[in-house]
Each structure stands twice: as structure tokens, then as C-alpha cells.
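Trainee: coords please:
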Amino acid sequence: MTLQTDAPTPATPDGSSDKLDRQTLMIAGVVVLGAIMSILDITVVSVAQQTFQRVFDTTQANVAWTATAYTLALASVIPLTGWAADRFGTKRLYLMAVTLFALGSLLCALAPSLPLLVTFRVVQGLGGGMLMPLGMTILTRAAGPERVGRVMAVLGIPMLLGPIFGPILGGWLIDIASWHWIFLINLPIGVVALVYAQVVLPKDNVAPSETLDWRGLLLLSPGLALFLFGVSSIPEEGTVWSARVLVTAILGLVLIVGFVGWALSGRTAHPLIDLHLFRNRHLTVAVIAMMLFAIAFFGASLLFPLYFQQVRGEDALHAGILLAPQGLGAMITMPIAGILADRTGPGKVVLAGIATIVVGMGMFTQVGVDTSYTYLLAALFVMGLGMGSTMMPIMSSALATLNEHTTARGSTLLNITQQVAASIGTAVFSVLLTNGIKGSDAISASGALQAAGKSQEAIAAVMQRFGLDQADLRALPGQALSDLAGAFGSVYVVATILVALCLIPAWFLPRRKVAADSETPAPVMVGH
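Mentor: The predicted structure follows:
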């Protein structure tokens, strides 16, 4: 059967018909399956880093490319998605993306060496990078502007739960089987997604007319990849001022600025990313809010499992389990927030969500070596409640005002924003934590003593260097752990302030329903 979803069900006077119908929910199921594959794969691989290091007998820096290569491929292909969706149709492109991702997963599982594994992760990333913007486009067109908040809430479930349950799934698969299964698990999901999409998604009815903006593609995709590579290198280099960071990031920025100039020059009728979308005030405010929020929240979220592992001594599996209250909180508020955003506009919903996250993040500023787990889990639950009311309503605020011709380009723009902002946030908070740790003499001395081993001469040299006596030596492990917890608390202060700053753009989000097409004109379609 083929489900026609181009037009949303008309609303009745009492507004009851704006509920999600069966057809839209079935399409949402297809999109969620794709999103689960793409998002889980990012976090699952993070658990396997030490395993890769041991199996391939290499360094952590080399192994890190298994994550970096996927992210760079993801960022490179996202700009192409909007054009390809309009040019070939969302169903064809979605089937191709799932197939490419599943093929990449199989190749990764069969990789005999680290270089080949990194290469096949690029193949995965090329497929995975199209799944999220395509999913947003498909859902927005299926539901219509009146119900975009609700369908975005559905799509938000894997976006929130992936980072939480990915490490749990990865650790479990590695423990009971082998690292190959963190990739093989994608194959049955991919097969189901392909069959499901073939049956449920409506047949494409496109009239190809737009030519690919090759110049824009050659500027933006390498620009994003180079910029994100530079930013992602900051934690490893430990400074922004290293040549590896500066050269690649600046070169990437130059290419991105070059694309902006090209897209606004008027010399191409169909730029790869339509920057004229920023004429839509609601989309512009939503993009700014999304960028600030992604930097603050996704950057800080990196620290939660690290705190449990480094300060509390938990392994990756149990650290992931301890993050579950965050996902539970999000699951409670997300459907409610979607309904409220559709009925009253996202403004009030997002403001309440951000304020709730500030409370939960503020609780983490007080973490110590022996902070109660009840307190920590409660803080994560509160943050989850806020998260469920924030990210997807911001996205729905942007997409609800776009027309059918601009939906694909708008969802692509939002995904680029989120990917870049999340990478910046991860780098910033990694450097803040690293600098906080380096600023502790106790932590430095403890590390130096570990390096000294049992050599009495080396131990004496460390004691002289840091001015330690025997009493200090006995108290050093506890002091180092306390300082480490303090470093985490200090970074959470910065995170709390950054999340609070998101209230400024959120204040300008619409607090009433905004009609589609109200501010974004349809583009001129050459050849029609």
C-alpha cells in the first residue's frame, strides 16, 4: 500500500483533528528507525575505543579517527541533502541513505585493519548524515505545520535516548560478543527500515528542474569538514593555538565564508543552502537558539559519564545506566511539549524547558567525591524534563513556518547548525575540563607519582618537585580526587551560565501559532 501524506488532515473547529493520525505515525516509525541507527552509532563506537586500541595495537590518537571520520563524513553530506531531496524525492533518497549506512556497517564489521575501519566509517557517515535532515523533511511534510511540534517530539526520542543508551548497548555487545557486533546490530534494523520505508512512504512525485550548485558544494562541504576537524582536534592538542587546529579551522572558515558570499551573490538560482531563509524571522531566532543550546547542553553532556567514570570509578556500562533518568525525564515531557508547542507556539514551552535545565545543571555545580547518587540522579532527571521541552520545540518553531518547497532546505540548515554547535561545545568543555585538571598540583603530583612507579629515586624527585612530605604523600590520592571533582563542578558552572543565556533568544520565539508560508516565500523554480 501507499500512504498519501502530502496534505495534513484539515482541522475541525474544535481543533480535535490536529491529532497525529495512523498514517503519520507509521511514517514517523520509519523515520525513527533511521534516526536510531544514525545516532546510536555515534555513541556506541565511543565505548569501543579502548577495544580498538588493543585489537589493532595502536594509539588512542589513531583510534579516535573511527569517531572523527564518521563525524566529518556526516557534516560533509548534510549540505547536499536538501538539494538531493528536492531533486530525486525523499523516498528514493531515504532508501539510498539507509542502504549506504547498512553497507557501511557491514564493511566496518568485516574490517581487518584500522585504516580500513576508518574508511568504512566514512561510508557509514555518508549514509547517516542524510537520515536526520531527511527524516525532518519527511515528517514535516507528512504532518503539516499544524502538527509539526508533535512529530518533532517523536523524532526527538532517538535524538535524546541515543547518547544515553548507546554506551550501554555498546558495552553490553562488547562484553557478551565482540566489537564487530556494534556494527552488525545495524543490519537487521536497516533491513526492517528498508522494507518499512518501501511500504509506508508515499511514492515520490518530483519534477527535476534544479541543477546542483557544484561551486557551493565544493566550498561548503570541505569547509564544514575542515572546520569541524580543527575544532575536534582541540581536546587532543590541548590548545586552540596549535597549527593543526588553527590551519584547518581557519581554512574551513574561509571556505564557509566563501560559500556565504557565493550563495548571496545572486549568481546561482539555487544555492546549495538557501541563506535567504534567514529572512524568516522565526527561523532565524530558532537557529540562534539551537546553536547556543547545542553548544551548552551537548558540550556539558560529555562530562556526565566522565564524572561517573573518573571521579566515582564506574565503568562505561554503569556510567551509561546512571544517565538513564535523563532519558526518562525527557520521555515524560517531550510529547506534552509537542502538543503545547502546536497549540500555543513554542515560546513559553522552550522558556520553561531551559529554566528547568538551568536548575538541573546548577545542581551539578555542587558535585564532589561522595555526592549522593540520589542527588545526582535527581539532577539528571530534572535536566531530562527540561530537555524534552527544549530542543524539538525549537526545531518545530523553525519548520512550522516553512512551505513545502523550503522544508528540505530548512531541515538541512538546522542539522548543519546542530552538528557544528555540538562539535564546538564538545571541544570547548573538553578544554575547560583539561585546563581545570592541569591547574591542580595534587592531580599533577598524583599523575607524576603513577609515572614514577616503584622507583624510590623517581618518587623522591616528584616529592621535591611538588614540595611534598610523607603526610602529604598519604593524603595525596584523596586530595587529587577532590580536586578532580572540583574541576568538574567549575565546568558545570560555565555550562549553567551558557544554558541560562539561551533564555535570551528563546524569549523571541513565537508564543502563538504561526501560519506556514507567513514569512518564507517559495523559491522560483526554473523550468516550471
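Trainee: CA only for contacts and neighbour counts going forward, please
Mentor: Noted.
Trainee: look at Met363 and give its secondary structure.
Mentor: helix (DSSP: H, G, I helix; E, B strand; the rest coil).
Trainee: now it: how far from Leu376?
Mentor: Met363 sits 8 Å away from Leu376, going by C-alpha to C-alpha, to the nearest Å.
Trainee: swap in Val45?
Mentor: Counting by C-alpha to C-alpha, the gap from Val45 to Leu376 is 26 Å.
Trainee: what's the answer for Asn186, then?
Mentor: Taken as C-alpha to C-alpha, the span from Asn186 to Leu376 is 33 Å.
Trainee: before we move on, what about Ala225?
Mentor: 36 Å.
Trainee: cool, and Glu210?
Mentor: Taken as C-alpha to C-alpha, the span from Glu210 to Leu376 is 52 Å.
Trainee: so for those two, which sits in the more crowded spot?
Mentor: Using other C-alpha atoms under 10 Å as the criterion, Glu210 and Leu376 rank with Leu376 on top: 21 against 16.
Trainee: now that one, nearest residue through space, not along the chain?
Mentor: Of all residues not flanking Leu376 in the chain, Phe364 sits nearest, at 7.3 Å (C-alpha to C-alpha, 6 or more residues apart in numbering).
Trainee: that neighbour against Gly489, yeah?
Mentor: Yes. Using C-alpha atoms under 8 Å, Phe364 makes contact with Gly489 at a distance of 6.5 Å.
Trainee: on the three-state scheme, Arg511 is what?
Mentor: Look at Arg511: counting by three-state DSSP, its state is coil.
Trainee: neighbours around it, how many?
Mentor: Other residues close to Arg511 by other C-alpha under 10 Å number 17.
Trainee: what's the neighbour count on Pro393?
Mentor: 32.
Trainee: to compare against the first, here's the next sequence to fold:
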Amino acid sequence: MTNPFRVAAAVIAGGVAVILDSTIVAVALHQLATDLHADVRTIQWVSTAYLLALGVVIPVVGWLQGRVGAKRLWMAALALFLVGSVLCAFAWNAPSLIAFRVIQGAGGGAMLPLMTTMVVQATGEADRNRVVSVVALPAAVGPILGPVIGGLILGAASWRWLFLVNVPLCLLGLLLAWRLIPSDTPSRRVRLDARGFALLSPGLVVLLWGLSNASGSFVRADVLIPLAAGAALLTAFVLRAVRLGPAALVDLDVLRSRNTWAATSLLFLSGAALYGAMFLLPLYWQQSRGSTALEAGLLLIPQGVGSLLSRVAATRLLDRVGPRAVAMAGFALVGLATVPFALAGEHTAIWPLMTALFVRGLGLGIVLIPLMTVAFVGLPHEKIPHASIVTRIAQQVGGSVGVALLAVVLANSGSFDVAFWWTLAFTAVAVALSFTLPKAGEAASHVALDRSDDAVVRH
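Mentor: Model prediction:
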């Protein structure tokens, strides 16, 4: 029988680099623009290209897993991410760096949903809370520690080490994947829903692109046109997927489970709160308080420490009081810890703000574990890849919406306190929505899905 903790160890070793990479470059954009002789608008594509590549690949991961098997796909994606990282480190100008970030994103886009899928499929219901809490750790801490690590690297070395630091992590991940992840037999009968792919991936890409353009206003052609096009393509995909059911590229029947749709909605909001704040906080320290990139990274350490420390407590609380209470408590902590920043001024003492960051990290660490666990409760084995893709897309789009909205608020108000009040609004909605999660002792499954052992997912 597969040991899920061995699978989790291999997945974390390889996946942590991908998760860190989502934010590690954020503090380096000014340095990259200077060293590569590019304007800010061009260098922003170093982050945008990575994000768009993720959007292209994530929807097709379920089909790829069925065709080549989870282990082969994981190792191939990790190898591609490794190649992209090395190429990024040796980029000679902004266009080459942007192109190599696309390669990185293609590998990372396959790994993000797959890391959850492999662990959940290897774990029984009884051990799922403990195992998922392990896998949730890099997902909770990685985006927070990214700017910290990025600031430390920039303070000691060239920006090229932002990418070279991935090399040992990827090599270790490949070794552990080869040794610890069991081989699985791919299904050669899986077909690609080509029309669904032609709707979903471009829809996500243009939607994310439109959101990334909203730096000062949503009322612009390069924002409204991509958002409208993306919404139209995604709507067409949803209508097609509902009609096709299990034959669709992503089986949206998983959202008929109350657990899955509630967790998906909350992951959207948690993505907005997490990535939105990670956009604001470094800017606050640097623009409002005059900190350097290194200092801003160091000042964010308490948030990462809080997320690390809350993991064990979250698992125990989940077993004792249930997902609803844990999620509500986590989002409430995030909201309360945001208030000091909304009230802070240029001369507010730093230590109260760092304490607030620690509490905010506790809340973020607590939130992800029940959401990542509940999303898969009651789902049959073959539905898990689809639920993983849906939740990952929700978190990715939520993060982009949060960043775009807060960027517009900050640009128009010129005030960090207004932007922080908006992040508080995200968490307030999440607290209310947490009531849809199951209570302790409530029936585990609210899924109206076909559970036949003979069911075959056809794409």
C-alpha cells in the first residue's frame, strides 16, 4: 500500500520551488529593470508571463495525467521547471527573461494541481487531514516567504540567484520523486476535449492578462476587452462542460458537491486576500516607510513564521471542531490582523505591525488546511484531479482579482489605508461564506455524483 507521507515528502521537495517562484521575483522588478535596461511596463511581464503560462497549462493537467500517469507527468513538469529556471538565470535581456519565464510557468502549471491530486489519491479519508496539512504547508508559506527570500538574495547576491536557488530544490525533488512516488498506469483511452481546451485555456489567459493590465483603472481598452473576451470564453466552456459531464476537459460535476464548491469559493477569496496583501505589504514598507527591498523582505518574516506555527494547531482543531469553525477562525484572524495596517501612518511603530503580521500568518496557515481537505471529501478517486484543477484555478484567478483590484484602489486613492480596508472586506466575505462548510460531526459527503466503480472519465 502506498505510504502517503512518502508521496507528500517527494511532492513538497519539488513543489516548494514553484510556489516560492510565484512571489520571489516581486521584490526584484526594480533591480531587473535597471540591470536589463528595460522600462517598468516591460519588466512587469516577467511576472505576467509566468502567470499566463500557468493559466494555459493548469486546465489540461487532468488529461495529461490520464495519458502519461501522475509520476511521469510530475517528473517531466519538474524537469521543465528546472530547465526554465536555469535559462532565466542566464537571460541576457528582458525579452529572453520573459520567454524563459514562460517555460518555467509551463512546468509549474502542471505541478500545482498535480501535487494535491497525487497526495489526496494516495491517502485514505482517515489520514487525509494530517497528510493534507503537510502538503498545505508550502502552499500557505511559499507565497509569504517568497518576498522574504527574494529580499535576502538581492541583499547578498545578483538577481540571477533568484532562479539558480531552484536548481538544488528541483534536483532533490526529482530524486525523491523517482524513489518515493509509486509508478501508476496511465489510461490510454483518455481523449482530449480539444474544443474545451480551446475555450478554457485561452479564456483564462486573456482574463488573467486583462486583470494584470488593471494597474490604475478598469475602464481601459486593454482591461475591458480581455476581461469581456475571457468571460465569454469561460461561459462557453462552462455551458459545454455541463452538457458533456465527465467527457469535458474539466468535469464541473464536482461542483455539485457542497463541500467542493464551498471550498472553491473560499479558495478564491483566500487567493485574493493572500496575493492582494502580498502585493500591498512590500509596497507599504518601501514607499510609505522608506524601506529597501531587503528590509521589506525581512519585515515580512513574522507572517511566514505565523503560518509555519499554525499548521499543527490547524490539524488538531480540524479534527476537534470541524472545517467550518477552523475556516471562520482563520479568516477572522486574517481580518483582525489587517486592521492595524489600515489604521497605520508613516510614523506608526513597527513592532505592533510586525505582531499583526505574525497573527495574520497564523490565520492564513489555519485557513488553507480545512479548505484543501474539504474540497475532496466524498469525491470518488477519478474525480479528484478535476476538483484539484477547479480549486487551483479559483485560487489563481482570486489572487489576480485581488492584486488587480487593490492596484486600482491604491492608484486612485493614493492611500494604503484604503487599500488595506479592501483586503479586510475580502476576509469579511470569506468569514460569512465559511458557514457553508460542514460542522464537526456533520455528514462528510454532500456529493450528488455517480460513484460507480466502473465509471470511466472520458475526455
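Trainee: picking up where we left off before, tell me the residue in the second structure aligned with the residue nearest to Leu376 of the first structure.
Mentor: Using TM-score structural alignment, the partner of Phe364 of the first structure in the second structure is Phe341.
Trainee: then Gly261 of the first structure?
Mentor: So Gly261 of the first structure corresponds to Leu239, using TM-score structural alignment.
Trainee: and for Ser233 of the first structure?
Mentor: Checking TM-score structural alignment: Ser233 of the first structure goes with Asn213.
Trainee: ok, now which ones touch its match?
Mentor: 222-223, 404 (C-alpha atoms under 8 Å, 6 or more residues apart in numbering).
Trainee: for the stretch 251-400 of the second structure, which segments count as helices?
Mentor: 258-283, 293-299, 301-321, 323-343, 350-374, 384-413 (DSSP state H, counting those that start in this stretch).
Trainee: what comes into contact with the shortest one?
Mentor: By C-alpha under 8 Å, 6+ apart, the residues outside helix 293-299 of the second structure that reach it are 27-28, 147-152, 154-155, 282, 285-286, 354.
Trainee: what residues in the first structure pair up with it?
Mentor: Helix 293-299 of the second structure covers residues 316-322 of the first structure once aligned (TM-score structural alignment).
Trainee: that stretch: how far from the chain's middle?
Mentor: On the basis of C-alpha atoms, centre = their mean, to the nearest Å, stretch 316-322 of the first structure is displaced by 19 Å from the centre of the chain it belongs to.
Trainee: how big's the offset between it and the second structure?
Mentor: Compared with the second structure after fitting, stretch 316-322 of the first structure deviates on average by 1.2 Å (mean C-alpha distance after the TM-score superposition for the first structure).
Trainee: returning to what we had before: what would the contacts of Asn213 of the second structure look like in a markdown table with neighbour count and distance to Leu449 of the second structure?
Mentor: What follows is these, written out as a markdown table (neighbours: other C-alpha atoms under 10 Å; distance: C-alpha to C-alpha, whole Å):
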| residue | neighbour count | distance to Leu449 of the second structure |
| --- | --- | --- |
| Asp222 | 15 | 40 |
| Val223 | 21 | 38 |
| Ala404 | 25 | 36 |
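Trainee: which residue of the second structure lies farthest from its centroid?
Mentor: His347 (33.5 Å; C-alpha atoms, centre = their mean).
Trainee: what's it in contact with, if anything?
Mentor: Counted by C-alpha under 8 Å, 6+ apart, His347 of the second structure has contacts Arg289.
Trainee: quick check: it vs Leu353 of the second structure, distance?
Mentor: 11 Å.
Trainee: picking that back up, so the match of Gly261 of the first structure is in which element?
Mentor: If you go by DSSP states H and E, Leu239 of the second structure is part of helix 221-244.
Trainee: so what touches that helix?
Mentor: Against helix 221-244 of the second structure from outside (C-alpha under 8 Å, 6+ apart): 196, 199-200, 202-207, 209-211, 213-214, 218, 247-253.
Trainee: go on, stretch 153-167 of the first structure?
Mentor: 28, 31-32, 35-36, 39-44, 46-47, 135-136, 316-317, 320-321, 323-324, 326-327, 330-331, 334-335, 337-338, 391-393.
Trainee: which ones among the contacts of helix 293-299 of the second structure map onto helices?
Mentor: Among the contacts of helix 293-299 of the second structure, the members found in helices (DSSP state H) are 147-152, 154-155, 282, 354.
Trainee: quick revisit: from Leu199 of the second structure, how far out is the match of Gly261 of the first structure?
Mentor: 11 Å.
Trainee: if you count surrounding residues, which of the two has more?
Mentor: Shown here are Leu239 of the second structure and Leu199; by other C-alpha under 10 Å, Leu199 has more neighbours (19 against 11).
Trainee: what secondary structure does the counterpart of the more buried one in the first structure sit in?
Mentor: In the first structure, the residue equivalent to Leu199 of the second structure is Leu219, according to TM-score structural alignment. At Leu219 of the first structure the chain is in helix, as set by three-state DSSP.
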